[in-house]
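no FASTA, just this:
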């Protein structure tokens, strides 16, 4: 019964993704978008207080790449997307990747010939994936309260990518976002903050 509910839920979500994809592909007015990455670096207390942005290095790139756990590139070309389309596309790709992983974990848990320790491991990974999605969502909401129109948080292993919708991103804003990520997701992760 649980498997059928999960299947229905998955098919519903995939249908929603297809409809949204069609909508965004048919929406006129696509413009060019550049994504800038701020490199992760040590920031002294004095820089945090003054908001000194001279030491923050910004590199403009033409392609934003993400890699799933299997090492497959799920990147997307951002040159021909408007800001809202970029965020919607990246969210859909991230959700599709997470849905694929959740489905694999569900298959392992449902299989009768799988050892018990593998079933437990698949269940734990499934719960970690759910918790990670909730943490990312909460972090996006917290960052939006700082005045950004849209925010996307993607955590892949030990790296967290945060993309905010803004014309500019100051050094003080970057440090504040990095601190928020550390508070929510813990220390020891490499944080990349960029704006679109």
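Yes, it's here. Bear in mind the structure is a predicted one, so any value in this text is a computation, not a measurement.

only C-alpha atoms for contact and neighbour calcs from this point on.
OK.

and residue 147, that's in a strand?
No. Note on residue 147: no strand contains this position according to DSSP: H, G, I helix; E, B strand; the rest coil, which reports coil.

how about the secondary structure of the spatially most central residue of the chain?
Centroid-nearest residue in the chain, with CA atoms, centre = their mean: residue 154, separated by 2.1 Å. Assigned state for residue 154: strand (three-state reduction, three-state DSSP).

this is the comparison structure:
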């Protein structure tokens, strides 16, 4: 019974700390106004207009990271289908031990590749790029990077290529694409 009382007290204290923290964060944070922003049904674009009436100057703002998210989702769907096929092989009674071992090794390799690509995306973002998408297939690495203000150069591509080649020893070719 003492453990239950301790748990209740702990959860009560934790809830109190959370409520007080949210109160102070909300109190100190300025309220952001969304006046002048119109969001259309299209998720890829947001139109920002001037709050002053009479000005008809509106500019579309496109989210390049949405395109990268679509690529990520496509790769994730492909790989989850492959993982499901491998799970079916692993649970099948008709498969031999060698075939199950090969399926397990392939699944393990897929998980390692997923995590390595995610880590490389984070590392490329840490180099100063807003967003990146990395895909590795049998020694070929494709890197898609969102460039800032449309500025990209061979020097930037060489920097990313060098970084990828030094990070992955089995990367034979690296292709760097810039999105504006």
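Looks like it arrived, so ask away. Everything numeric here is computed off the predicted structure, so don't read it as measured data.

Provide the TM-score value for the superposition.
A TM-score of 0.63 describes the superposed chains when it is computed by TM-score structural alignment, normalised by the length of the second structure; 123 aligned residues with a CA RMSD of 2.0 Å.

still on that earlier bit, quick one: the residue nearest to the centre of the first structure and residue 164 touch, right?
No. Distance between residue 154 of the first structure and residue 164: 11.7 Å, which falls outside the contact criterion (CA atoms under 8 Å).

still on that earlier bit, ok, and the closest non-adjacent residue to the residue nearest to the centre of the first structure?
Leaving out its chain neighbours, the residue that sits closest to residue 154 of the first structure by CA to CA, 6 or more residues apart in numbering is residue 161, at 5.1 Å.

aligned partner of the residue nearest to the centre of the first structure in the second structure?
Using TM-score structural alignment, the equivalent of residue 154 of the first structure in the second structure is residue 135.

any idea how far residue 171 of the first structure is from residue 49 of the first structure?
When distance is defined by CA to CA, to the nearest Å, residue 49 of the first structure is 10 Å away from residue 171 of the first structure.

what residues does the residue nearest to the centre of the first structure make contact with?
For residue 154 of the first structure, the contacting residues are 94, 136, 160, 161, 162, by CA atoms under 8 Å, 6 or more residues apart in numbering.

so which of the residues you listed wins on neighbours?
residue 162 (25 neighbours; other CA atoms under 10 Å).

and that residue, what element?
Assigned by DSSP states H and E, residue 162 of the first structure belongs to strand 159-164.

do residue 17 of the second structure as well
Residue-wise, residue 17 of the second structure maps onto helix 2-28 under DSSP H and E.

helix or strand right after the one helix or strand residue 5 of the first structure maps to?
Element membership of residue 5 of the first structure [criterion: DSSP H and E] is helix 2-26. Past helix 2-26 of the first structure, further along toward the C-terminus, the next helix or strand under DSSP H and E is strand 35-38.

what packs against that following strand?
Helices and strands touching strand 35-38 of the first structure, as assessed by 3 or more CA pairs under 8 Å, 6 or more residues apart in numbering; DSSP states H and E, comprise strand 58-61, strand 190-195.

onto which residues of the second structure does the first one map?
Following TM-score structural alignment, strand 58-61 of the first structure has no partner segment in the second structure.

pull the distance from that strand to the chain's centre.
On the basis of CA atoms, centre = their mean, to the nearest Å, the separation between the geometric centre of strand 58-61 of the first structure and that of its chain is 19 Å.

what residues of it count as buried?
Of the residues in strand 58-61 of the first structure, none are scored as buried under the neighbour-count criterion (16 or more other CA atoms under 10 Å).

then stretch 151-166 of the second structure?
Neighbour-count burial for stretch 151-166 of the second structure flags 152, 157, 160, 161, 164, 165 (criterion: 16+ other CA under 10 Å).
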